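Q: Build me a structure from this.
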Amino acid sequence: MTSISLLVVFPFLMAYAAVRDLLTMLIPNTVSIALVVAFAAFAVSGGLGWDVVAWHLGAGLAALAVTFTLFALGYIGGGDAKLVAATALWIGFDQLGDYLIIASLAGGALTLGLLAIRAHPLPFAVARLPFALHLHDAKTGVPYGIALALSALIVLPDTAIWLRMLPA
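A: Model prediction:
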């Protein structure tokens, strides 16, 4: 049961966040809440000690403090800030740096790709899709949830909780 959260719930929620951000430019609060609830269930069913849970809570709270500040300054969206914090809860401090570096690189590549696409007219078949028109608009931001989700899925197998729950 414990591995279900790691193998199914976490990846599903990450994929859902990425797709929702791509299609709507919003990451619903329910995704971040579900990640927190799923982590709590994972911690209980996996028998994580209070010290481990506290360490992961610290990572989530630290990420929330930084990303909330970035949101307040207008650098990132609120959904992105909450998704980073909820993801940091799962990842913990041990891989948090890698998660943020990979997310930054993926986000940079995504941004450059969008800028390149926005420099050209959309093909007719794609131009009829409302989300494509919205995404193509230069006033629209970048669906950074895609980079955050990709990074989380790349880093998760190297985290201490993954290695603990799924022995090689």
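
Q: Only C-alpha atoms from now on, for both contacts and neighbour counts.
A: Noted.

Q: how many other residues sit next to the residue nearest to G46 when sequence neighbours are not counted?
A: Using CA to CA, 6 or more residues apart in numbering and skipping residues adjacent in sequence, the residue nearest G46 is T2, 5.5 Å away. Using other CA atoms under 10 Å, T2 has 15 neighbouring residues.

Q: One more, so I can put them side by side:
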Amino acid sequence: MSGSIVASLSVLGFASLRDIATRTVPNWTAAALSLIGLAARVSDGTLLQAILASATVFLAAMFCWRRGWLGGGDVKLLGGTAMVVPPFAIPTLISYVALVGGVMAVFYLAARGLVPQAHKAPPQSILGRVLRAECWRIRRKGPLPYACAIAIGATLVFYRLGVS
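A: Sure thing, here's the model as predicted:
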């Protein structure tokens, strides 16, 4: 597996965990993905196509943000992720992200009635606190951690391209 893919998946993994825990995606994650993608696209000679495709994805995601369908961090993360995958694979990336996001949405909708009320004493571990917060968000129809859908979509693209 190439270093750029390992670095990209590491950044996406961090962004996903952060999104689950706090529903924020740090700006540096999108910037890091853009830089990793820039280096990868220079090496394979598709820099111009990648910049145009990534800008198109970013603008389309901004439209979704304006409609309230995506968060601002997700828009930036998706634009950065579009630089990491080869330009010809961007439609596949968008398809996978939408599919995974849809599955997550169905799961969250189904879980609303199943998630128990929180206990009075807060958990001591960080994982326990994150799970408690996630249950609270699900019960109150909070936003999805869409960075997870973006990360899984990118992972599936790399897998489909035969990167192992």
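
Q: And the TM-score between them?
A: Laid over one another, the chains give 0.82 as their TM-score (TM-score structural alignment, normalised by the length of structure 2), with 155 aligned residues with a CA RMSD of 2.4 Å.

Q: quick one on the thing from earlier: quickly note the distance from the residue nearest to G46 of structure 1 to T111 of structure 1.
A: 36 Å (CA to CA, to the nearest Å).

Q: L26 of structure 1 too?
A: From L26 of structure 1 to T111 of structure 1 the distance is 16 Å (CA to CA).

Q: and if you look at K82 of structure 1?
A: The gap separating K82 of structure 1 from T111 of structure 1 is 20 Å, by CA to CA.

Q: Ok, A85 of structure 1 next?
A: To T111 of structure 1, A85 of structure 1 is 22 Å away according to CA to CA.

Q: Could you check which of those two is surrounded by more residues?
A: A85 (26 against 17).

Q: Report the secondary structure state of that one.
A: helix (DSSP: H, G, I helix; E, B strand; the rest coil).

Q: what's it in contact with, if anything?
A: If a contact means CA atoms under 8 Å, 6 or more residues apart in numbering, then A85 of structure 1 has A59, G60, L61, A62, A63, L64, T67 as its contacts.

Q: which residue of structure 1 sits farthest from its center?
A: Farthest-out residue of structure 1 from its mean C-alpha position, per CA atoms, centre = their mean: F124, at 31.5 Å.

Q: That one and A132 of structure 1, how far apart?
A: Counting by CA to CA - F124 of structure 1 and A132 of structure 1 are separated by 11 Å.

Q: Nearest residue to the middle of structure 2?
A: So for structure 2, CA atoms, centre = their mean, it's A147, sitting 2.4 Å from the centre.

Q: who touches the host helix or strand of it?
A: Assessed by DSSP states H and E, A147 of structure 2 sits inside helix 146-160. The contact list for helix 146-160 of structure 2, computed with CA under 8 Å, 6+ apart, reads 5, 9, 12-13, 15-17, 19, 25, 70, 74, 77-78, 81, 85, 89, 92-98, 100-101, 104.

Q: cool, stretch 57-65 of structure 2 as well?
A: L70, G71, G72, V75, K76, L78, G79, A82.

Q: Now the fifth one: closest residue in space that isn't a chain neighbour?
A: The reference is to K76 of structure 2. Of all residues not flanking K76 of structure 2 in the chain, A30 sits nearest, at 5.6 Å (CA to CA, 6+ apart).
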